[in-house]
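K.L.:
sequence? don't have it. structure:
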């Protein structure tokens, strides 16, 4: 009995840890289903045909200088306001020394908006520049270039509002308080639990999230197939005022 007890305990611990990681992820539905901001991210992404820019439009020097020199792809998240849950996501690709807008989509961020000092449970998305290194989800790999972990444990618990059940069908980990090179639902938090974690790009449910950024399924599939680890993608995110400062 003792010989079998350790593996069983390890399996139980692993299952509990994975569930806690999903519960800690954003968009958990604890504040109910869609809000009055419903429906903005259902549309397919808009292809861009804009001129190239030397810098990322709407991003000031403070954050621009935090974009690594070798970054060739930037996912910019423009929040509509410091306390607003609505945002716009734009993918920029570097062409020579200039940035070209490639695609854009409506999106949602934290229910209570944005913060430069994110903490667990504050319902605000963190402002900053973060690398994008790992992806995963409930659904099969759609052709992702980033390392992709398919695992049923990503599934949202069925006691959450039904509108949230598919939130984590596809996710891309935002490297905020996490260990790069691990699956998005790895629970490790190097800066401590109080700083929050489990912050992802994931599928939208029609309203603000706990701290993540959510987009339509079409947008997530496009990003998964496009973000290339050889181009060192990053996300630059925040409300427009913070981004420009």
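P.N.:
Thanks, I have the structure now. Note that this is a predicted model, so its numbers are computed, not measured. Numbers count the residues shown, from 1 in each chain.

K.L.:
going forward, measure contacts between C-alpha atoms and count neighbours the same way
P.N.:
Noted.

K.L.:
Confirm for me that residue 157 is in contact with residue 165.
P.N.:
Yes - the pair residue 157 / residue 165 is scored as a contact, 7.2 Å apart, by CA atoms under 8 Å.

K.L.:
more neighbours, those two?
P.N.:
The residue with more neighbours, out of residue 157 and residue 165, is residue 165; 19 against 16, by other CA atoms under 10 Å.

K.L.:
Nearest spatial neighbour of the more buried one, chain-adjacent residues omitted?
P.N.:
residue 156 (5.2 Å; CA to CA, 6 or more residues apart in numbering).

K.L.:
What's the local residue count around that neighbour?
P.N.:
Look at residue 156: counted by other CA under 10 Å, it has 24 neighbours.

K.L.:
let's bring in a second one:
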């Protein structure tokens, strides 16, 4: 079994701006006789209503398209790649996947997809348990890959192993052979940094595990996310461990919160 190797890269930060104000003064000549003349007072500068409103406007950080503030807040600060897998409803077992990349200025842009995807037979859940036939909703890191076939040239640690071979049929009678030719482990109830084949479950066996992104076999999954073979290979080539990639997945109404 090949050893895993990780690589790193520095992040980029921005800078601020500075402004200054100007003060005007005046003097008056005294009258030779009589009472002292009235002193003229220069009017104080007034900030325009438009400028005041602009200064008071709250500034919000750029968000990944389709994500609401609560979901966006769950993405780690260091993550600059986010694979967003969106289902139409809580019970949907088909979805759309888009890889988003964060630019140095903070703006997120599409870096891959959109790709057609499948998820679990019964849809989504925010309280996944083994055998419920639902895919867990949430934000999870994706940093380890593997498969029955060799690494297509990606940068994630990759474990090529014949144990990824699978047989049998899916929910629609479709063949499962080749489904695990390439997989990306989703860090749900697993120990990061290990092969996707690792079976240790930190939350206990009852909370399920082995949730992967794998090759689509033409039908719904047990709990995983599935992409077409070529799309999964493209994703493997695009993911960069230095970008601390995550997957954000669930039904659209949930992700929009």
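P.N.:
Thanks, I have it. No experiment lies behind these values; they were computed from the predicted model shown.

K.L.:
what's the TM between chain one and chain two?
P.N.:
Comparison of the two superposed chains (TM-score structural alignment, normalised by the length of structure 1) gives a TM-score of 0.76, and 193 aligned residues with a CA RMSD of 1.4 Å.

K.L.:
got a list of what the residue nearest to residue 165 of structure 1 touches?
P.N.:
22, 23, 28, 164, 165, 166, 167, 168 (CA atoms under 8 Å, 6 or more residues apart in numbering).

K.L.:
got it, and residue 113 of structure 2?
P.N.:
Counted by CA under 8 Å, 6+ apart, residue 113 of structure 2 has contacts 97, 98, 99, 231.

K.L.:
For the third one, give its distance to residue 123 of structure 2.
P.N.:
I take that to be residue 99 of structure 2. Counting by CA to CA, to the nearest Å, the gap from residue 99 of structure 2 to residue 123 of structure 2 is 21 Å.

K.L.:
Looking at these two now, which is surrounded by more residues?
P.N.:
Between residue 99 of structure 2 and residue 123, counting by other CA under 10 Å, residue 123 is the more crowded of the two (28 against 24).

K.L.:
With adjacent residues omitted, what lies nearest to the aligned partner of the more buried one in structure 1?
P.N.:
Here residue 123 of structure 2 is matched to residue 113 in structure 1, going by TM-score structural alignment. What sits nearest to residue 113 of structure 1 in space, not counting adjacent residues and going by CA to CA, 6+ apart, is residue 83, at 4.0 Å.

K.L.:
And the one you found, what's its match in structure 2?
P.N.:
Checking TM-score structural alignment: residue 83 of structure 1 goes with residue 91.

K.L.:
what's the longest strand in structure 2?
P.N.:
In structure 2, with assignment by DSSP state E, the single longest strand is strand 108-118.

K.L.:
Now the longest helix belonging to structure 1: buried residues?
P.N.:
Of all segments of type helix in structure 1, defined using DSSP state H, the longest is helix 2-24. Of the residues in helix 2-24 of structure 1, those buried by neighbour count under the rule 16 or more other CA atoms under 10 Å are 18, 19, 21, 22, 23, 24.

K.L.:
And for stretch 189-208 of structure 2?
P.N.:
For stretch 189-208 of structure 2, by 16+ other CA under 10 Å, it's 189, 190, 192, 193, 194, 195, 196, 201, 207, 208.

K.L.:
equivalent range in structure 1 for it?
P.N.:
Under TM-score structural alignment, the match for stretch 189-208 of structure 2 is residues 177-196.

K.L.:
Show me how far the matching stretch is from its chain's centre.
P.N.:
Distance of stretch 177-196 of structure 1 from the chain centroid (CA atoms, centre = their mean, to the nearest Å) equals 13 Å.

K.L.:
which other residues reach it?
P.N.:
17-18, 20-22, 118-121, 133-136, 148-149, 154, 171-173, 197-198, 200.

K.L.:
Just the residues you listed: which are in helices?
P.N.:
17, 18, 20, 21, 22.

K.L.:
Let me know the distance separating the second one from residue 195 of structure 1.
P.N.:
Relative to residue 195 of structure 1, residue 18 of structure 1 is positioned 19 Å away (criterion: CA to CA).

K.L.:
what's the answer for the last one, then?
P.N.:
The spacing between residue 22 of structure 1 and residue 195 of structure 1, counted by CA to CA, is 16 Å.
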